[in-house]
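Chemist: Please find the sequence and the predicted model below.
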Amino acid sequence: MARQREAYGAFYEGDFGLSALAARLHASSGPVDSPAALLLAADVAGLGAGEGAVELGTDVRLLLDSGVPDEALRTVWRAVTGGRFDPAEHGTDVRGWLSRLAERYPARVREARPRHWSLLPPPVVDEADLREEVVAEIRASAAEGGAFTDPPFAGLPGALETIAGEADADLALRLYLRAVKARRVTVGKPQFDRLAALDERLAYPGPLLYDDLDVRWPPVDPARRDAEGDFGLTELAARFAGPWHEDVPRRVLERAVAADEAGQTPGSAAAALLQDALRLLESSVPTGTITTVWGAASERGYDIERAGLDGRTWLRAVAAACRDHLALVAPSYEPFTTPVRAELADTVLDALWEATPELAGRTVGPHAHPLPGPVVAEAVARVVTEADPDLGFRLFVRLLAVLAVPLTEERYVGIRTLAERFGHGTWHVSEALEFLVLHE
């Protein structure tokens, strides 16, 4: 029986199927009897407005119809539940327990679903490649200093490999992740990145991977460009975009400094934002120019002048919030500014001046404290030449988005190429500018 592939992230907010049931059993405060385990199974079946029964039934059927030996099934089940529920202690074995689940949740084809659930296409996966990659990750964790040598984890790697080969690699991956979390095995950043790639390819909801996973993160480093989207001062400014705010500025700032992406070392967002603030504070860029670029990048959403602040006063408040957060999540981190990419300054300026004619007739905040496009462009140019070409480039991208400047495909590709040279993430430019591209 082949698994019916789905874009699981469109259905669930976290884990699902047998691995989700194992998580609930592991989280129980003590041993669980069979009726209690069936109640937890009903909770899992109810996920996704009742669609959880489909994945639960499929997982169960895949194991029952496979050639996985009973002892391997018991080894995996005891490990992923942390020994909280062993069917052998309740008058049956794992296969018998799975048969009871199969009676309640028979494998079936998913019924018609609301349109918004089908916006994401089902993943297309080469099963042989998937099995090979999942087995490689199982072996990588098995090599981590005897991670799976003590009961109830003894023998787990081989049993998981059997499930990957005889039943389903997708299920084996989720059970492996559950075992890693139950055993509190620490994974390194390279392995986390590989797991994240698998997670994305299988269209899992993100929390399935990173919730409760212990990662051995590298030290905070503002020079490491591992954010997929925008970051630093421009990312903060985008949070303030719009004519009004639902929250006070301090709370928006606190959320921004803590907004590390799933694959980033805790504190990375704050370090990147702090570096942008320090570059401007320590530069010769005039305070009024800083006020101008902030007003443009934030679409006048938070008018610091009306709040009685100038550009440098606001940046000092931003820097203080970054330091407060870093003291909590990365207390050993000592803030520093990395060398700027000065060799790219002229390239950024060329792109900026090329867009100047389109900026001439556009204004940020036309009804209150208007900022003409050319004035903002001059301010951005000073950031490029006197502070940091990287920050200046991000401000340029932000300005194009704020003023909705139409882009030819050629210019858009050029901007994306420049972002790649700076080492920016996949989604930075596309999220900001793709909607502005004129397709012939």
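Modeler: Received, thanks. Numbering: from 1, shown residues only.

Chemist: C-alpha only now, for contacts and for neighbours.
Modeler: Fine.

Chemist: can you tell me the helix or strand for residue 108?
Modeler: For residue 108, there is no helix or strand it lies in under DSSP states H and E.

Chemist: how many neighbours does the residue lying closest to it once chain neighbours are set aside have?
Modeler: Sequence neighbours aside, residue 54 is the residue nearest to residue 108 in space, at 6.3 Å (criterion: Cα to Cα, 6 or more residues apart in numbering). Burial measure for residue 54: 22 neighbouring residues, criterion other Cα atoms under 10 Å.

Chemist: tell me the contacts of residue 134?
Modeler: By Cα atoms under 8 Å, 6 or more residues apart in numbering, the contact list for residue 134 reads 164, 169, 172, 173.

Chemist: same thing but 6 Å
Modeler: The contact partners of residue 134, taken as Cα atoms under 6 Å, 6 or more residues apart in numbering, are residue 173.

Chemist: How about the secondary structure of it?
Modeler: Following DSSP: H, G, I helix; E, B strand; the rest coil, the label given to residue 134 is helix.

Chemist: May I ask which helix or strand encompasses the residue nearest to residue 108?
Modeler: Applying DSSP H and E, one finds residue 54 within helix 52-64.

Chemist: what's that helix packed up against?
Modeler: Applying 3 or more Cα pairs under 6 Å, 6 or more residues apart in numbering; DSSP states H and E, we find helix 52-64 packed against helix 17-27, helix 34-45.

Chemist: Just checking the distance from that helix to the centre of its chain.
Modeler: Centroid separation for helix 52-64 versus its chain: 27 Å, with Cα atoms, centre = their mean, to the nearest Å.

Chemist: Mind checking what helix or strand follows it in sequence?
Modeler: According to DSSP H and E, the helix or strand after helix 52-64 is helix 70-80.

Chemist: Check this structure for its longest helix and report it.
Modeler: What stands out as the longest helix in the chain, according to DSSP state H, is helix 311-329.

Chemist: one more structure, for comparison:
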Amino acid sequence: MRRPDEPYYVRYDGDFGLSGLAGRPGDGQLPPAEGDEQVGEDARSLLESALPDEVIRSLWLAADRGRFDPAGQGRTVRSWLRGWSQAYPPPAPKRPKSFAKYRSTMSFEPPRPVLVEEEIRDAVLAEIAAVEADLVRAVPLPGVVPALRRAVVEAGADLGFRLLLRILKACSVRVDKARYDRFLELGEPFEYHYGVVHDGLEVDWPPLDPARRDSDWDFGLSALAARFAHWHDGTVDEVLRGSAAADDIRQTPGSAAAVLLDDVTRLHASPLSTDTLTTLWLAAGDCGYQPDRFGIDVRQWLERIAEVCRERLRETAPAYRPEPAPVRADLADEVLRELGDLAPEMESRTVQPHWQGVPGAAAARALEQVVSRVDPDLGYRLFLRVLLALWMPLTQERYARYQALGERFGYGEYLVSQVDGFVQSDL
């Protein structure tokens, strides 16, 4: 398998190459294929393999839902592939970057994953075996599963995996959540955009549950506060609707609205005073949106958030009936210890000090009430948001404890790491 010069996700925001061509409207005729140079690469992979024409034809017809036969109208499968190969010849080698020798110390590019061909090939073959019975039932053409196996072995795991995904989508084969998650993980070493797996795949999603933690990122009211902290574009309602619809690719559709609704419902029904709720929202949101400037108080603001969430849920999960998620009361003391440990340093700072800011001491008191009287999970997420708004420096020891606590709450890898820019070096 020839590794592309740059990650696929840089060039493509969905499926691509021959598998992407099979999924697009059209008849598979020769170019252009929307400027997709990978079609030429995939064609050469098949031409250089020992796959017989009929095997390649079967794979294409299954992926394309039989709309276009590459062996029709006086063509052969290989002449069709040669046409694509000629239309998109191999690209010229790229010149090394000028600062390549400094990349290890200066580059902000994430390291590219190591691809071990045998391991990745075996992983794709295992996924084909796992869905073999479903494919045999769903695909009207005989021999597609053996053809997929041969494509993986002889034309490369990359193309074979994309063809597997395209055939599953073309034949409406449903996969369970665990298999879908494995597909996403398998796409990571290939450096796919998530749409290669996600878009068009039928998934048996688990029921909506605000207690599930399938997202890698922040969620709920703390995530909404982050959006308003950096609020530059769109109206208030546009930001609200965008947040309510911001499901992670690993989440059941409607999850973003469900967890946000759970957070605001708890706060609205809590014994916290209006002043405390106002302090909490302004501190977590870095004073980016102040409801009173729009003629509403904080409880009306929470009601508006809830209304938008219910609108979203009526569209995506009309049968869903919200029920409060269990409160992690067992972690309250641990969150309070971390908050109390940092409170003296928070008192010396102010959220937006050059404006009508929120004193750090007031923010700490509001957070303590959320943790002890409402929900430690919500309180901890808002605590992290307030640390960002206060530009609070953190020791590596504290940050390690915050990460461990986030793991106990079941958070994804990027929720606590949002504050890692304030971790001080031991040097």
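Modeler: Nice, thanks for sending it over. Because the structure is a prediction, the values reported are computed rather than measured.

Chemist: what's the angle between the helix holding residue 54 of structure 1 and helix 70-80?
Modeler: Angle between the axes of helix 52-64 of structure 1 and helix 70-80 is 140 degrees (criterion: axes from the mean of the first three to the mean of the last three Cα atoms, to 10 degrees).

Chemist: Show me where the stretch 151-300 of structure 1 has its strands.
Modeler: 187-188, 215-216 (DSSP state E, counting those that start in this stretch).

Chemist: and the last one, how far from structure 2 on average?
Modeler: Mean deviation of strand 215-216 of structure 1 relative to structure 2 after superposition (mean Cα distance after the TM-score superposition for structure 1): 1.2 Å.

Chemist: Structure 2: matching residues for that strand?
Modeler: Strand 215-216 of structure 1 corresponds to residues 203-204 in structure 2, going by TM-score structural alignment.

Chemist: And for that stretch, what's in contact with it?
Modeler: Outside stretch 203-204 of structure 2, the residues that touch it by Cα under 6 Å, 6+ apart are 174, 175, 176.

Chemist: ok, which stretches of the stretch 151-300 of structure 2 are helices?
Modeler: For the stretch 151-300 of structure 2, applying DSSP state H, counting those that start in this stretch gives helices covering 157-170, 177-190, 195-198, 220-229, 236-244, 255-269, 274-284, 298-316.

Chemist: The second one maps to which residues in structure 1?
Modeler: Residues 189-202 of structure 1 are where helix 177-190 of structure 2 lands when matched by TM-score structural alignment.

Chemist: Return the set of buried residues in that stretch.
Modeler: For stretch 189-202 of structure 1, burial by neighbour count (16 or more other Cα atoms under 10 Å) applies to 189, 191, 192, 195, 196, 198, 199, 200, 202.

Chemist: circling back to that earlier point, turn the strands of the stretch 151-300 of structure 1 into CSV, including distance to residue 405 of structure 1 and mean neighbour count.
Modeler: Below are those laid out as CSV (distance: least, Cα to Cα, whole Å; neighbours: other Cα atoms under 10 Å):
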stretch, distance to residue 405 of structure 1, mean neighbour count
strand 187-188, 42, 16
strand 215-216, 41, 16
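
Chemist: Setting aside sequence neighbours, what's the nearest residue to the aligned residue in structure 2 for residue 407 of structure 1?
Modeler: By TM-score structural alignment, residue 407 of structure 1 lines up with residue 394 in structure 2. Using Cα to Cα, 6+ apart and skipping the chain neighbours, the partner closest in space to residue 394 of structure 2 is residue 423 (4.7 Å).

Chemist: Ok, residue 290 of structure 1 next?
Modeler: residue 311 (5.0 Å).

Chemist: And the counterpart of the one you found in structure 2, how far from residue 313 of structure 2?
Modeler: Using TM-score structural alignment, the partner of residue 311 of structure 1 in structure 2 is residue 298. Distance of residue 298 of structure 2 to residue 313 of structure 2, computed by Cα to Cα, to the nearest Å: 23 Å.

Chemist: now residue 392 of structure 2
Modeler: 36 Å.

Chemist: And residue 213 of structure 2, by the same measure?
Modeler: In terms of Cα to Cα, residue 213 of structure 2 sits 18 Å off from residue 313 of structure 2.

Chemist: Looking at those two, which has the bigger crowd around it?
Modeler: The neighbour comparison of residue 213 of structure 2 against residue 313 (other Cα under 10 Å) goes to residue 313, with 25 against 17.

Chemist: And residue 221 of structure 2? What does it align with in structure 1?
Modeler: Checking TM-score structural alignment: residue 221 of structure 2 goes with residue 233.

Chemist: Its match contacts residue 271, correct?
Modeler: No - contact between residue 233 of structure 1 and residue 271 fails when scored by Cα atoms under 6 Å: they sit 10.9 Å apart.

Chemist: Out of the two, name the residue with the larger neighbour count.
Modeler: residue 271 (28 against 24).

Chemist: The more buried one -> structure 2?
Modeler: Per TM-score structural alignment, residue 271 of structure 1 is aligned with residue 258.
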